[in-house]
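Trainee: Pasting the sequence and the predicted coordinates here, then a few questions.
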Amino acid sequence: MTENMAERHDLARDAVLDAAMVHVPFDGWSQETMRRAIADSGVEPALADALFPRGPVDLALAFHYRGDRMLAEWLPELQGGMTARITQAVWHRLELVDGQKEAVRRGATLFALPNHAADGSRAIWNTADTIWTGLGDSADDYNWYTKRATLSAVHSSTVLYWLGDTSPDHSATREFLDRRIADVMWVEKTKARLRQTPLARAFDIGPGRLLSRVRPPVPRAMPGRFNR
């Protein structure tokens, strides 16, 4: 695909997605929304079908991944310690969709369905990976996975809390997020202390040596690889 064609496809994808946002709060991520979005955007139906081969689910994923790309562009602006930056990153990801809460709610419902659960999990994982990568994570072993798994859990639980939050400026969600991050940091500090114990050193000689051979995937998206 040439650069001009790729750019044209990106513009068409965004046009359909932008047009869909008017309809999602009423019709959800549905075929009806898809049909109306294509008509409103002026994008050729054949091109729209090629850009969103699975229809509404691909449209919902495009909405999520566009937010992740916007987050990635913003992350280099962050300053401060790692804990503060992670908290700010998760919070900013919510701010990016603050006026589109119903679209997020409808997406959560869609990806809760068994046939789309894997897509939803990959989307949340991508958000966690976007944050860690953007913050310069250098993990090159099994910690690459545990960091993203932990942050995926924090992000997803925070989103669900945010969806039901009616407090001014979502202050309750911010407090919830701060507690979740504090819990994670406590676990990490506890793990660091445990690594100094004789039991941990014995673990490093046995199972730990095996785990040390686990490497991030190439390209860096699940599943991973194992170094012999």
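Mentor: All right, it came through fine.
Trainee: C-alpha only now, for contacts and for neighbours.
Mentor: OK.
Trainee: what sits against the closest residue to Pro45 other than its chain neighbours?
Mentor: In space, Pro45 comes closest to Ile38 once its chain neighbours are excluded; the distance is 6.5 Å by Cα to Cα, 6 or more residues apart in numbering. Each residue near Ile38 by Cα atoms under 8 Å, 6 or more residues apart in numbering is listed here: 16, 19, 44-45, 48.
Trainee: Same question for Asp129.
Mentor: Per Cα under 8 Å, 6+ apart, neighbours of Asp129: Arg148.
Trainee: rerun that using 10 Å as the cut-off
Mentor: 68, 72, 123, 135, 137, 144-145, 147-149, 151-152, 220-221 (Cα atoms under 10 Å, 6 or more residues apart in numbering).
Trainee: Where is the longest helix in this structure?
Mentor: Ordering each helix of the chain by length in residues (DSSP state H) puts helix 171-194 first.
Trainee: between the next helix or strand after it and helix 171-194, how many degrees?
Mentor: Sequence-wise, the next helix or strand downstream of helix 171-194 (DSSP states H and E) is helix 198-205. Our comparison of helix 198-205 with helix 171-194, counting by axes from the mean of the first three to the mean of the last three Cα atoms, to 10 degrees, yields an angle of 80 degrees.
Trainee: got the buried residues for helix 198-205?
Mentor: Under the neighbour-count criterion of 16 or more other Cα atoms under 10 Å, helix 198-205 has Ala200 buried.
Trainee: check contacts around the residue located most distally from the centre of the chain.
Mentor: Largest separation from the mean C-alpha position in the chain: Pro198, at 37.5 Å (Cα atoms, centre = their mean). Applying Cα under 10 Å, 6+ apart, we find Pro198 in contact with Asp204.
Trainee: In this structure Leu151 contacts Trp144, no?
Mentor: No. In this structure, Leu151 is not within contact of Trp144 by Cα atoms under 10 Å, at 11.1 Å.
Trainee: list residues touching both of the two?
Mentor: Joint contacts of Leu151 and Trp144 (Cα under 10 Å, 6+ apart) are 129, 132.
Trainee: okay, those two: which has more neighbours?
Mentor: Leu151 (24 against 20; other Cα atoms under 10 Å).
Trainee: Not counting sequence-adjacent ones, nearest residue to that one?
Mentor: Ala128 (5.6 Å).
Trainee: Need the contact partners of the longest helix of the chain.
Mentor: By Cα under 10 Å, 6+ apart, helix 171-194 touches 83-84, 86-88, 90-91, 94, 147, 150-151, 153-155, 157-167, 170, 195, 200-201.
Trainee: Buried subset of the residues you listed, written for ChimeraX?
Mentor: With 16+ other Cα under 10 Å as the criterion, this ChimeraX line picks the buried residues out of the contacts of helix 171-194:
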select :86,87,88,90,91,94,147,151,154,155,158,159,161,162,163,170,200
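Trainee: A further structure is provided below for comparison with the first:
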Amino acid sequence: MTSLDTATPDFADMTLDELRVALAPEIAASAVFDGWNETALVAAAEMAGADVDVAKLAFPSGMSQSMDMIEAWVTHVDQAMEEAWPQDRLAELKIRERIRTLVAFRLEAVEHVDEAVRRALSVMAMPHNAPRSLQLGWRSADIMWRLAGDTATDYNHYTKRAILAGIYSATLAVFVNDDSEGKTKTHEFLGRRIDGVMKFEKAKAQFLNNDRELPSLTRFLGRLRYPSR
């Protein structure tokens, strides 16, 4: 299991943004029992040794409180992933293994609090949270592709991220219902999805390459029919 635990931080010297991310793992641990709400926030602050009133300032009450907590947790996992798997460490792997490794890291990082993941997915699925949830999925997918070395700036930049965000979302849905040893079914599902995408990308690349060749072939046939004078 991948651990995201670090040395006890000095909460008093943190900005509110830093505090949100620092408290996120403890909030997730409390959310297993209490859900993503102020009860979990208070329990997390007390457990971590942070000032409860300051923690409430970081996550003010209201409709967005739960999503604020979930976003902080996603950010925490994003940062841990970037630290554990920088580009130079991933460079030795094939592209599909880079993506599989990054998604697997995220799953292993939250495996011990999978009930918090289940509760988070329920919150994110609420209609008023959908835009923000999509944004979070896109952001994590973008970080994964950048770590994997992707430098695309054309439409491939967007399709790759949209597809990976979809794979990650679908994998999480399997993850929260997987009672197999070591989440074996989840990792098998992830492997199949990534293999399918790689086959699609290969076919797409061949099609686009062929498509780029068509104009020159058309010009050649045109010259045969209408020779230049």
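Mentor: On my side now, so go ahead. Note that this is a predicted model, so its numbers are computed, not measured.
Trainee: TM-score of the superposition?
Mentor: The TM-score (TM-score structural alignment, normalised by the length of the first structure) is 0.77; 199 aligned residues with a Cα RMSD of 2.5 Å.
Trainee: just to revisit the earlier point, so the longest helix of the first structure matches what in the second structure?
Mentor: Using TM-score structural alignment, helix 171-194 of the first structure corresponds to residues 184-207 of the second structure.
Trainee: The matching stretch: how far from the chain's middle?
Mentor: The chain centroid and the centroid of stretch 184-207 of the second structure are separated by 17 Å under Cα atoms, centre = their mean, to the nearest Å.
Trainee: Centroid-nearest residue for the second structure?
Mentor: Note: the second structure centre (Cα atoms, centre = their mean) maps to Ser140, 3.5 Å.
Trainee: Now do the same for that one: its match in the first structure.
Mentor: Using TM-score structural alignment, Ser140 of the second structure sits opposite Thr127 in the first structure.
Trainee: pretty sure its match is touching His155, no?
Mentor: Yes. If you go by Cα under 10 Å, Thr127 of the first structure and His155 touch, sitting 8.3 Å apart.
Trainee: Pull up the overlap in contacts between these two.
Mentor: With Cα under 10 Å, 6+ apart, Thr127 of the first structure and His155 have common neighbours 90, 93.
Trainee: What residues of the match of helix 171-194 of the first structure count as buried?
Mentor: Those would be 185-187, 189-191, 193-194, 197, for stretch 184-207 of the second structure by 16+ other Cα under 10 Å.
Trainee: ok, now stretch 89-108 of the first structure?
Mentor: Applying 16+ other Cα under 10 Å to stretch 89-108 of the first structure flags 89-94, 101-108 as buried.
Trainee: likewise stretch 54-63 of the second structure?
Mentor: So for stretch 54-63 of the second structure, counting by 16+ other Cα under 10 Å, buried means 55-56, 58-59.
Trainee: Wait, a strand at the match of Ser140 of the second structure?
Mentor: No. Per DSSP: H, G, I helix; E, B strand; the rest coil, Thr127 of the first structure lies outside any strand segment and is helix.
Trainee: quick one, helices of the second structure?
Mentor: Under DSSP H, the second structure gives helices at 16-34, 38-48, 52-58, 65-84, 87-90, 95-109, 114-124, 130-147, 155-175, 184-225.
Trainee: Let me know the angle separating the first one from helix 114-124.
Mentor: Comparing the axes of helix 16-34 of the second structure and helix 114-124 via the same axes, to 10 degrees yields an angle of 110 degrees.
Trainee: And helix 16-34 of the second structure, what does it pack against?
Mentor: Here helix 16-34 of the second structure touches helix 38-48, helix 52-58, helix 65-84, helix 114-124, going by 3 or more Cα pairs under 10 Å, 6 or more residues apart in numbering; DSSP states H and E.
Trainee: How far does the second one sit from its chain's centre?
Mentor: Using Cα atoms, centre = their mean, the distance from the centre of helix 52-58 of the second structure to the centre of the chain it belongs to is 27 Å.
Trainee: Give me the mean deviation of that helix from the first structure.
Mentor: In the superposition with the first structure, the average deviation recorded for helix 52-58 of the second structure is 3.4 Å (mean Cα distance after the TM-score superposition for the first structure).
Trainee: Need the buried residues of stretch 54-63 of the second structure in a markdown table (columns: distance to Asn129 of the second structure).
Mentor: A markdown table is the format used below for those (distance: Cα to Cα, whole Å):
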| residue | distance to Asn129 of the second structure |
| --- | --- |
| Ala55 | 22 |
| Lys56 | 21 |
| Ala58 | 19 |
| Phe59 | 16 |
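Trainee: Looking at those, which is nearest Ala125 of the second structure?
Mentor: Phe59 (20.2 Å; Cα to Cα).
Trainee: What does that closest one correspond to in the first structure?
Mentor: So, by TM-score structural alignment, Phe59 of the second structure is matched to Phe52.
Trainee: Which residues are in contact with the residue nearest to the centre of the second structure?
Mentor: 74-75, 77-79, 81, 103, 146, 161, 164-165, 168.
Trainee: how many neighbours does Thr39 of the second structure have?
Mentor: That count, for Thr39 of the second structure with other Cα under 10 Å as the rule, works out to 14.
Trainee: unless I'm mixing things up, Tyr145 of the first structure is touching Arg225, no?
Mentor: No. If you go by Cα under 10 Å, Tyr145 of the first structure and Arg225 don't touch, sitting 11.3 Å apart.
Trainee: Just want to know which of those two has more residues nearby.
Mentor: Tyr145 (21 against 13).
Trainee: Give the equivalent position in the second structure for that one.
Mentor: That one, Tyr145 of the first structure, aligns with Tyr158 by TM-score structural alignment.
Trainee: Do I have it right that Leu102 of the second structure meets Leu147?
Mentor: Yes. Here Leu102 of the second structure reaches Leu147: they are 8.7 Å apart, a contact under Cα under 10 Å.
Trainee: Now which of the contacts of Ile38 of the first structure would you call buried?
Mentor: 16, 19, 48.
Trainee: Can you tell me the closest non-neighbouring residue to the second one?
Mentor: Spelled out, that is Ala19 of the first structure. Counting by Cα to Cα, 6+ apart, Ala37 is the residue found nearest to Ala19 of the first structure once chain neighbours are left out, at 4.8 Å.
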